[in-house]
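Asks: When you get a sec, could you give me coordinates for this:
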Amino acid sequence: MNNPFFSIILPTHNRQTRLKNAINSVLGQTFMNWELIIVNDASSDGTYEYLNSIENEKIQTVHNKKNLYKGGARNAGIAKAKGQYICFLDDDDFYLEHHLDAYYEAIESAGFPEAAWYSMPISYYSDTDTFQKRYLRKPLEDEDMVAYLFHHKNGVPTPRICTHSNIAKKQLFNPSIKIGQDTEMLLRIASKHRVFPIYEHTVVQVRHNDNSGALKHNTGKQRLQGYKYIFNNPMVAKHIPRKLKRYMVSYCYLRSADHFDYINEQNKTFIAAAKSLYYSPFDKNFKIKIVYIVYNVPFFGMLIRKLIGSLKQY
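Replies: Just a heads-up that it's a prediction; the model follows:
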């Protein structure tokens, strides 16, 4: 096929059932000038055979012999991309049918520049069968886009990002980062190029127990490891105020406290919450931190829990 306008990079690992839904959402796009590059990241659940059975000239597959994780897998797809602009999709998420149309219109209205775009978040919670839409506030006219984008605690996930091919092929994902590789890449892009918001909901992020961000995983620790790359990059770090850095570090420790509370590790919950309070004492999460600390303080935490539990009976 001739070079498409969009290349869509879709990494997958052992999610054959969810992957089919993601692929179908691309096939159902109203904008048709695209290619889909599926990177099978060393799956062992039949994904290899399933992908090889697909007969569609607009879909190509890359089979990794070893697991490169999300960043490395996306880089493998970027290397194969022929499109003028590159979009991304995760194997457990899906596009709404107007996703590519919305991005094309935004790119066209900006004059087809070498830049990046991101859309608004919409989540589907599989356990309750509900959707939740959110709108990110508009950046101020003179606001630093690096600081603005970093302030969104969960970043801008890659399915909501589209960037010019020349940018993507230079600003690759950092394969060493397990959580937040999308944020780190987008901040590097924002430090050198324009980044535009699209105030539409075009891609659905599915929340389920197997998400990399689920409470059973210590995402706070993993995200903090990714932040170290951000803070150690002078071209990016110079845009981020010290107060914002401390707030984001505090958020990472709070997420760790959530994880340790979920797996009933009281001492670790106490330590993580105390660190979160130290880095950002009086933010909007102050009460949550205090509750974690009081309920999990060594020796006395259990007594406090029992006391409160007994009081609730009356």
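
Asks: Every contact and neighbour count from this point should use C-alpha atoms.
Replies: Will do.

Asks: for this structure, which helix is longest?
Replies: The helix that spans the most residues within the chain, counting by DSSP state H, is helix 242-262.

Asks: Distance across stretch 74-86, terminal residue to terminal residue?
Replies: 11 Å (Cα to Cα, to the nearest Å).

Asks: Report the buried residues of that stretch.
Replies: For stretch 74-86, a neighbour-count test (16 or more other Cα atoms under 10 Å) marks R74, N75, A76, G77, I78, A81, K82, G83, Q84, Y85, I86 as buried.

Asks: ok, so of the residues you listed, who is nearest R207?
Replies: Each of the buried residues of stretch 74-86 was checked against R207 using Cα to Cα; the closest is R74, at 20.9 Å.

Asks: doesn't P11 make contact with the closest one?
Replies: Yes: counting by Cα atoms under 8 Å, P11 is a contact partner of R74 at 6.1 Å.

Asks: overlap in contacts of these two?
Replies: Counting by Cα atoms under 8 Å, 6 or more residues apart in numbering, the shared contacts of R74 and P11 are V39.

Asks: could you check the distance from the nearest residue in space to K289 that is not next to it in sequence over to N14?
Replies: Using Cα to Cα, 6 or more residues apart in numbering and skipping the chain neighbours, the partner closest in space to K289 is A273 (5.4 Å). Look at A273 and N14: by Cα to Cα, they are 34 Å apart.

Asks: Then M185?
Replies: 25 Å.

Asks: what's the answer for Q60, then?
Replies: Separation of Q60 from N14 (Cα to Cα): 18 Å.

Asks: how about M302, what does it touch?
Replies: Y295, N296.

Asks: about what we covered before: in the longest helix of the chain, what's buried?
Replies: For helix 242-262, by 16+ other Cα under 10 Å, it's 245-261.

Asks: Tell me the helix or strand right after that helix.
Replies: Counting by DSSP states H and E, the next helix or strand C-terminal to helix 242-262 is helix 266-279.

Asks: just so I have it, where are all the strands in this structure?
Replies: 6-12, 34-41, 59-64, 85-88, 94-95, 116-119, 122-125, 130-133, 161-164, 195-198, 203-207 (DSSP state E).

Asks: The longest one packs against which elements?
Replies: Contacts of strand 34-41 with other secondary structure elements, assessed using 3 or more Cα pairs under 8 Å, 6 or more residues apart in numbering; DSSP states H and E, are made with strand 6-12, strand 59-64, helix 69-80.

Asks: Make CSV from those and add distance to A116 to it.
Replies: Converted to CSV, the helices and strands packed on strand 34-41 look like this (distance: least, Cα to Cα, whole Å):
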stretch, distance to A116
strand 6-12, 13
strand 59-64, 24
helix 69-80, 15
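
Asks: now A190: how far from N56?
Replies: Distance of A190 to N56, computed by Cα to Cα: 35 Å.

Asks: Looking at the two, which one has more neighbours?
Replies: Comparing A190 with N56 by other Cα atoms under 10 Å, the one with more neighbours is A190, at 21 against 10.

Asks: Y148 is in contact with the more buried one, correct?
Replies: No: counting by Cα under 8 Å, A190 does not reach Y148; the two are 9.9 Å apart.

Asks: Here is the second sequence; please produce its structure so I can put it next to the first one:
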Amino acid sequence: MTATSIQLSIITNTWQRPKHLAGLFQQLSQQSLGGLSIEHLVISDGPDPIAAALVKNSTSRYFELEAHQGCYGVAAKDLGISRAQGEYVCFWDDDNLYEPHALAALYCSASGHDIGIVQAEHWSVTNRRYVQIPRNWTGKVQPGDIDTMCLCVRAEVAKSIPWNLPPHKRGMDHRWLNRLLAEPRDVNEVKIVIGKHLTF
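Replies: Predicted coordinates for the structure are as follows:
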């Protein structure tokens, strides 16, 4: 598959979580792509021989940082974006649950736009239940109202804005999206739930 034929690059940052990564591979195999051309990049946030071995049994591409960086995997996300060959990029954390339509929905939300935004179920500590985010998209990013799994971004836009931007090394999703939206962008929101954020 040539670089120009890849429509969507899926970036998964991980580190020493083999059960989560194996589960993600299973979810990826169950996606209804409908002809969508994809590539999957697994980026380890530090040396991880078990992750490397798991990837060998898949069609995914594997990269790893020389040392563990932490900070919600911002350096791993940046490495993944830099190696992506698709027209668009999305982020699949290894600890989430995805519906079979997730990849197709992400790509369709962004196709022809700079950024696509879909919805996910996210645990609300305040309400003690799952809620759909973003709740009411207004064009402004609110902390706790966006998750990486909700985003699909044109690769050239994603490559222009780093996740790992000092002094804010914590890779909060809303901070990165705020930086993306600091310049005028064509954003398209589609109210479809693609999965559930499992960690809280």
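
Asks: Overlay the chains and give the TM-score.
Replies: Once superposed, the chains reach a TM-score of 0.83 (TM-score structural alignment, normalised by the length of the second structure), with 188 aligned residues with a Cα RMSD of 2.4 Å.

Asks: picking that back up, neighbour count: A273 and N14 of the first structure, which is higher?
Replies: Higher neighbour count among A273 of the first structure and N14: A273, with 30 against 17, using other Cα under 10 Å.

Asks: Would you mind finding the match for the more buried one in the second structure?
Replies: Aligning on TM-score structural alignment leaves A273 of the first structure without a counterpart in the second structure.

Asks: wait, doesn't A273 of the first structure sit right on V249?
Replies: No: in this structure A273 of the first structure lies outside contact range of V249 using Cα under 8 Å: 11.6 Å.

Asks: still on that earlier bit, same list, the strands of the first structure, but as JSON lines with distance to N21 of the first structure please.
Replies: As requested, those are exported to JSON lines (distance: least, Cα to Cα, whole Å):
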{"stretch": "strand 6-12", "distance to N21 of the first structure": "12"}
{"stretch": "strand 34-41", "distance to N21 of the first structure": "13"}
{"stretch": "strand 59-64", "distance to N21 of the first structure": "15"}
{"stretch": "strand 85-88", "distance to N21 of the first structure": "15"}
{"stretch": "strand 94-95", "distance to N21 of the first structure": "7"}
{"stretch": "strand 116-119", "distance to N21 of the first structure": "20"}
{"stretch": "strand 122-125", "distance to N21 of the first structure": "14"}
{"stretch": "strand 130-133", "distance to N21 of the first structure": "17"}
{"stretch": "strand 161-164", "distance to N21 of the first structure": "19"}
{"stretch": "strand 195-198", "distance to N21 of the first structure": "24"}
{"stretch": "strand 203-207", "distance to N21 of the first structure": "11"}
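
Asks: Centre-most residue in the second structure?
Replies: F91 (1.0 Å; Cα atoms, centre = their mean).

Asks: Report the aligned residue range of the first structure for the lengthiest helix in the second structure.
Replies: For the second structure, the helix that runs over the most residues, judged by DSSP H, is helix 18-29. The aligned range for helix 18-29 of the second structure in the first structure is 16-27, by TM-score structural alignment.

Asks: What are the buried residues along the matching stretch?
Replies: Result for stretch 16-27 of the first structure [16+ other Cα under 10 Å]: buried residues Q16, R18, L19, K20, N21, A22, I23, S25, V26, L27.

Asks: Same check on stretch 1-12 of the second structure?
Replies: I6, Q7, L8, S9, I10, I11, T12.

Asks: Next, the distance between the ends of that stretch.
Replies: End to end - Cα to Cα - stretch 1-12 of the second structure spans 20 Å.

Asks: go on, stretch 138-154 of the second structure?
Replies: Where stretch 138-154 of the second structure begins and where it ends lie 20 Å apart, using Cα to Cα.

Asks: Quick one: residues in contact with stretch 155-167 of the second structure.
Replies: 74-75, 77-78, 81-82, 84, 86-89, 114, 170-171, 176, 179-180.

Asks: Aligned to D95 of the second structure, what sits in the first structure?
Replies: Using TM-score structural alignment, D95 of the second structure pairs with D92 in the first structure.

Asks: from what I can see that match touches A22, true?
Replies: Yes: with contacts counted by Cα under 8 Å, D92 of the first structure reaches A22, the gap being 6.6 Å.

Asks: rewinding a little: and the longest helix of the second structure, how far from the first structure on average?
Replies: Average distance, helix 18-29 of the second structure versus aligned residues of the first structure after superposition (mean Cα distance after the TM-score superposition for the first structure): 1.5 Å.

Asks: In the second structure, what range does the longest helix of the first structure match?
Replies: Following TM-score structural alignment, helix 242-262 of the first structure has no partner segment in the second structure.

Asks: by contact count, what packs against that helix?
Replies: helix 219-231, helix 266-279.

Asks: Now P121 of the first structure: closest residue in space, sequence neighbours ignored.
Replies: Distances taken as Cα to Cα, 6+ apart place R134 nearest to P121 of the first structure, at 5.5 Å, with adjacent residues excluded.

Asks: With L303 of the first structure as the reference, measure out to L96 of the first structure.
Replies: L96 of the first structure is 50 Å from L303 of the first structure, by Cα to Cα.

Asks: any idea how far L165 of the second structure lies from I117 of the second structure?
Replies: 22 Å.

Asks: who has more neighbours, these two?
Replies: Ranked by neighbour count (other Cα under 10 Å), L165 of the second structure and I117 place I117 first, with 28 against 15.

Asks: wait, what's in contact with that one?
Replies: Contact partners of I117 of the second structure, counting by Cα under 8 Å, 6+ apart, are L106, S109, A110, C150, L151, C152, V187, N188, E189, V190.

Asks: Which one of those is nearest to L198 of the second structure?
Replies: Nearest to L198 of the second structure among the contacts of I117 of the second structure is C150, at 13.8 Å by Cα to Cα.

Asks: The closest one -> the first structure?
Replies: So, by TM-score structural alignment, C150 of the second structure is matched to R160.

Asks: same thing with L106 of the second structure?
Replies: With TM-score structural alignment as the criterion, L106 of the second structure matches Y103.

Asks: What is the neighbour count of its match?
Replies: Neighbour tally, Y103 of the first structure, other Cα under 10 Å: 24.

Asks: who's in contact with it?
Replies: W117, C162, I198.

Asks: Give me the neighbour count for the last one.
Replies: When you say that, I think you mean I198 of the first structure. Using other Cα under 10 Å, I198 of the first structure has 16 neighbouring residues.

Asks: from memory it sits against Y104, does it?
Replies: No: using Cα under 8 Å, I198 of the first structure makes no contact with Y104, being 10.8 Å away.

Asks: which of the contacts of Y103 of the first structure show up in the second structure as well?
Replies: Retained in the second structure by both residues aligned by TM-score structural alignment, their matches' Cα atoms under 8 Å are the following of the contacts of Y103 of the first structure: W117, C162.
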